[in-house]
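Novice: This is the structure alone, sequence omitted:
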């Protein structure tokens, strides 16, 4: 925007604002001449509940789907294998398509692949007690790949696929460097589970996590298919599930809500975060992410970590929530084919070893959907070298529901914006859909709360620019630094970055959260663009917690999750700030009283509250 925001001067700049986005043309792969090869086999057959023994005696169970010949019998040849490890009960999702099931396996099976779908330890039909990405489960994931690598129906070459839990399992499996693993295709995986989803900004997630834990536990209570043939094993599996509910799931939720150790970052979450082992992943990786996904923050971090090390990696980030990203809904709009076609191309090249000279020319390293212009932008990196920081100062006093403050690169008007706690803030937003994994979108697709954030903005303070004269293009994470005071010493900021159209419609682009007492900043682990902080890293430990003193005004850096967006000429950039984000986050019970008091944002030369965006 010339790195300085000015008032709209001419309508002609609107056209100029849409030309320089660098879009990836729709149908790029098809235009290059690549076409998905046709199916070779008409049918398939599935062997259920194969025994996969682990080194500690626990037996996992897997379903194997093989292509069949004209006689209806499994083909008598060794095949490349695609492995999927799920926590959602393979008997319920096997062979399905869409939602958390991902792509249907029949597409690859009909083209000469074997599909092995395995219930993770302590879930579905597998034995043991579930530990949700524990070190033991990561070891299991590597062992499953090696088991598939060595079977008589396998040619020894293995890939992995699947979204969400199945995507995260792929990263842990790859970190074990199992024999035979050639490539992975994780959709919507996490990087840092505490900051990505469990406690974004330091408050406990009460939207998705309880639903997820309940889903895994409930799916595990379905009796295994082999129960009639192996009653002792079937009964033992049921006992294991009940143990999971009573010794892991329920205590974890209870302790987090009561503000005990699970409410803070530490070894438990480090063990379950793929970013902690990403330096041991070296197989080609294709990532799919969503701008409204649960792992909006984490998937690009995985991409950048692999890209920096020279691992063959690609990523497509679209306008998707978790269910949409898991299903691959609309992935073809990026121009590279459907989810099944992309998987075929990736696995044919890296697993089957079929040369594809045009692959890198057809599909750039990173492609994202640009909100505001509805274009697809291709780049080499997420935090690219051509980015530079744009910092805007919050100015004046914003009065909730009455008058906004301003965002400026000029002089600041001293002010104080007092925000009363409004415990329904967040209900009428895309945040509510995002942090319930996309359920709101599924139930009520035409919900006006998904399209316009104006109602929610009335529950907090807003600061906005004048209409822009030139486009402002944002790519990556954002930092909001709010100089804060509060009589209780604590509370939480919920910050939303928005696009205000000339007709007043408010489009939520992205959001971020930060508990005031967890404001300690680890500069070594934070991210900067040209020396400007764009992604703060807070420890979120009990020992680092520091409530504000009475009368103290201190800066609080709020990590606003990464996005790709363009604020077009004539539109305004808005920052909206609330003290709650429901049903996403709630404070632990002991902290609840300290969040029910007003918070104050200070804006002045002495207290320069700002927002810093990576722009291009």
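Specialist: Received it, and whenever you're ready, just let me know what you need. Worth saying up front: this structure is predicted, and the values here are computed from it rather than measured.
Novice: use CA for all of it now, contacts and neighbours both
Specialist: Noted.
Novice: Please tell me how far the residue nearest to the spatial centre of the chain sits from residue 443.
Specialist: Against the mean C-alpha coordinate of the chain, by CA atoms, centre = their mean, the closest residue is residue 295 at 1.2 Å. Distance, residue 295 to residue 443, by CA to CA, to the nearest Å: 21 Å.
Novice: if we can go back for a sec, relative to residue 439, how far out is the residue nearest to the centre of the chain?
Specialist: In terms of CA to CA, residue 295 sits 16 Å off from residue 439.
Novice: what's the answer for residue 209, then?
Specialist: 13 Å.
Novice: Next: residue 285.
Specialist: Counting by CA to CA, the gap from residue 285 to residue 439 is 28 Å.
Novice: okay, those two: which has more neighbours?
Specialist: Using other CA atoms under 10 Å, the more surrounded residue of residue 285 and residue 439 is residue 285, with 26 against 16.
Novice: Would you verify that residue 118 is located in a strand?
Specialist: Yes. Counting by DSSP: H, G, I helix; E, B strand; the rest coil, residue 118 is part of a strand.
Novice: tell me which element the closest residue to it other than its chain neighbours falls in.
Specialist: Nearest non-adjacent residue to residue 118, counting by CA to CA, 6 or more residues apart in numbering: residue 62, 4.1 Å away. Secondary structure from DSSP states H and E places residue 62 in strand 59-68.
Novice: other SSEs contacting that strand?
Specialist: If contacts are counted by 3 or more CA pairs under 8 Å, 6 or more residues apart in numbering; DSSP states H and E, strand 59-68 sits against strand 43-53, helix 106-109, strand 114-119.
Novice: Now do the same for residue 189: helix, strand or coil?
Specialist: Per three-state DSSP, residue 189 ends up coil.
Novice: can I assume it is in contact with residue 163?
Specialist: Yes. Look at residue 189 against residue 163 with CA atoms under 8 Å: they come within range, at 6.9 Å.
Novice: All the strands of the stretch 301-450 of the chain, in order from the start?
Specialist: 313-321, 366-370, 375-379, 388-395, 405-408, 415-419 (DSSP state E, counting those that start in this stretch).
Novice: out of those, nearest to residue 478?
Specialist: Counting by CA to CA, residue 478 lies closest to strand 388-395 out of these; the figure is 9.5 Å.
Novice: Compute the inter-axis angle for that closest one and strand 415-419.
Specialist: 90 degrees (axes from the mean of the first three to the mean of the last three CA atoms, to 10 degrees).
Novice: The structure to be compared is supplied as follows:
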């Protein structure tokens, strides 16, 4: 193949972005696979993310086979697996990162406009057939939703592989509670490859060139060239214009979409993939759901085959069989961490038996109501403790739970607010919790949901019984001791639960933690104790005088607190 390094792409305000282009060495016009992001195209996967690379190499050797792997980079396609099949691969360093100068402002309207111009540039080159597809993981997936809203004429299809969409609900504030992930991520993965690091940054392992530009700027100059991401998020605790400018306009996302999500991506991306599939206005859209780590299946044969069948159909005009692809492709999860592939005709699955399990504070049980509601009862927990668990009796037959969940809780607080952390857990007959390799954390629970009680106002137009959507624009504080009705979104899950196992709903006032030893990844600052890096531990957002409170759950009678489960018949 022909490789062109640091090809210039001039934007409308005169900033020149830099792209690497990998294309067939036979003259012609080819479909283009494009990515745009801040991780420095000249930083190798192996050097920048060694623990993730080593884990993938050990568990998915097919991800490395058939390639020299010298062009591998984090969360983007390997050109050696695409160019031989007649594609051009273009990698663009986003403004202010890697080889591209300018000011870093992640997910900003300026970045989205840059992406639009890169799509149009790629669609009009002499080696392009005029059809550009976007493909990539995480950041390289999230910004696809955004640029698709601008409808670049040469954009032909997008593959959103584990990509959040709504900047407020999916990414920065879970149920209105701020996550500190972005503060740590920015310093670990973005500023470390900022343009201007020069001699202090990495080198391209193939060319030896400085991956972050030839100039070496001072720390003061570097700081002036980047937005304060964490500070901006902290300054916007509600879903205002800042967040909407960094989120899709769903009725303008009309391009063909393959949305590929991860059951274990609870802290980031899972909601974007499933909700994005529901909300996108595209006439042609598909949802795929899998497990395993955040990156592995994207590079493995399973993911590459899926991506090529989709792009082959929409970019290259090939008969890949995609015309007969059902709308939903699931990897159904089992308690032994194996998966069974299955196709469905919709999401949520149309034959779902929505099952309400009522909480009873008297004996901390979960159960279906067979007549009169249980007698009124209440239970109080300290928000700084482990919370309280409601348990369903051991299952008498295998029960599959696949789809979105929700809870209706009647709650009072000892203070003017309360943060609710809901965890759906499964235990085997011996009492051992069933946890899974999540997108990042090695011990991820079955499902999680969050809600700040003062953010309880629902969006009446968008909400469904199985998907409460909150406005996050009109917080209303609580009167201590008064009872409030709260609808809590719990992110989708998938698990075939065997007979003899127990389903538990845990309600608590802080992040879930598993009892097993913490995991670690080289690109993450904090140990992985169950929620990965997606923690809610900023005392400015959760002052002790408000959130180190006592919360009382009210059940039975007029306060029919319950968990809604998506039970899927065989």
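Specialist: Nice, thanks for sending it over. Treat the numbers as computed from the prediction; the structure is a model and nothing was measured.
Novice: residues in contact with the counterpart of residue 82 of structure 2 in structure 1?
Specialist: Correspondence of residue 82 of structure 2 to structure 1, assessed by TM-score structural alignment: residue 108. Neighbouring residues of residue 108 of structure 1 by CA atoms under 8 Å, 6 or more residues apart in numbering: 114, 340, 344.
Novice: let's see 7 Å
Specialist: With contacts defined as CA atoms under 7 Å, 6 or more residues apart in numbering, residue 108 of structure 1 is in contact with residue 344.
Novice: what's the distance between it and residue 306 of structure 1?
Specialist: 26 Å.
Novice: again with residue 59 of structure 1
Specialist: Counting by CA to CA, the gap from residue 59 of structure 1 to residue 306 of structure 1 is 33 Å.
Novice: One more: residue 601 of structure 1?
Specialist: Distance from residue 601 of structure 1 to residue 306 of structure 1, by CA to CA: 38 Å.
Novice: the more surrounded of those two?
Specialist: More crowded of residue 601 of structure 1 and residue 306, by other CA under 10 Å: residue 601, with 27 against 22.
Novice: and that one, helix, strand or coil?
Specialist: Quick answer, by three-state DSSP: residue 601 of structure 1 is strand.
Novice: Ok, the one 10 residues further on next?
Specialist: Going by three-state DSSP, the secondary structure assigned to residue 611 of structure 1 is strand.
Novice: Can you tell me the closest non-neighbouring residue to the alignment partner in structure 2 of it?
Specialist: Counting by TM-score structural alignment, residue 611 of structure 1 corresponds to residue 563 in structure 2. Of all residues not flanking residue 563 of structure 2 in the chain, residue 407 sits nearest, at 4.4 Å (CA to CA, 6+ apart).
Novice: aligned partner of residue 376 of structure 2 in structure 1?
Specialist: Match for residue 376 of structure 2 (TM-score structural alignment): residue 414.
Novice: got the contact list for that match?
Specialist: 395-396, 603-604.
Novice: and with 10 Å instead?
Specialist: By CA atoms under 10 Å, 6 or more residues apart in numbering, the contact set of residue 414 of structure 1 is 394-397, 602-608.
Novice: same deal with residue 549 of structure 1?
Specialist: 485-490.
Novice: Over in structure 2, tell me which residue corresponds to residue 480 of structure 1.
Specialist: Using TM-score structural alignment, residue 480 of structure 1 pairs with residue 407 in structure 2.
Novice: Leaving out the residues flanking it, which one is nearest to the equivalent of residue 285 of structure 1 over in structure 2?
Specialist: Superposed on structure 2 with TM-score structural alignment, residue 285 of structure 1 falls opposite residue 257. Computed as CA to CA, 6+ apart, the closest residue to residue 257 of structure 2 that is not its neighbour in sequence is residue 285, at 4.6 Å.
Novice: tell me the contacts of the aligned partner of the one you found in structure 1?
Specialist: Counting by TM-score structural alignment, residue 285 of structure 2 corresponds to residue 313 in structure 1. Going by CA under 10 Å, 6+ apart, residue 313 of structure 1 touches 183-185, 282-287, 302-307, 364-366.
Novice: and the closest residue to residue 431 of structure 1 other than its chain neighbours, how far is that from residue 203 of structure 1?
Specialist: In space, residue 431 of structure 1 comes closest to residue 584 once its chain neighbours are excluded; the distance is 7.3 Å by CA to CA, 6+ apart. Residue 584 of structure 1 is 9 Å from residue 203 of structure 1, where distance means CA to CA.
Novice: which of these two has more neighbours?
Specialist: residue 203 (28 against 24).
Novice: check contacts around that one.
Specialist: Neighbours of residue 203 of structure 1 in contact, by CA under 10 Å, 6+ apart: 195, 256-257, 259, 263-264, 491-492, 513-515, 518, 540, 581, 584-588, 591.
Novice: please redo it, this time with the cut-off set to 6 Å
Specialist: Applying CA atoms under 6 Å, 6 or more residues apart in numbering to residue 203 of structure 1 gives the contacts 585-587.
Novice: Next one: the counterpart of it in structure 2 from residue 511 of structure 2, what distance?
Specialist: Counting by TM-score structural alignment, residue 203 of structure 1 corresponds to residue 177 in structure 2. Going from residue 177 of structure 2 to residue 511 of structure 2 by CA to CA gives 11 Å.
Novice: got it, and residue 403 of structure 2?
Specialist: 23 Å.
Novice: Then residue 320 of structure 2?
Specialist: Distance from residue 320 of structure 2 to residue 511 of structure 2, by CA to CA: 44 Å.
Novice: Give me the more crowded residue out of these two.
Specialist: The residue with more neighbours, out of residue 320 of structure 2 and residue 511, is residue 511; 20 against 17, by other CA under 10 Å.
Novice: Alignment lookup: that one to structure 1.
Specialist: Per TM-score structural alignment, residue 511 of structure 2 is aligned with residue 581.
Novice: which residues touch the residue nearest to residue 563 of structure 2?
Specialist: By CA under 6 Å, 6+ apart, the residues touching residue 407 of structure 2 are 487-488, 562-564.
Novice: Now the counterpart of residue 380 of structure 1 in structure 2. Nearest residue, chain neighbours left out?
Specialist: For residue 380 of structure 1, the aligned position in structure 2 is occupied by residue 345, per TM-score structural alignment. Nearest non-adjacent residue to residue 345 of structure 2, counting by CA to CA, 6+ apart: residue 327, 5.6 Å away.
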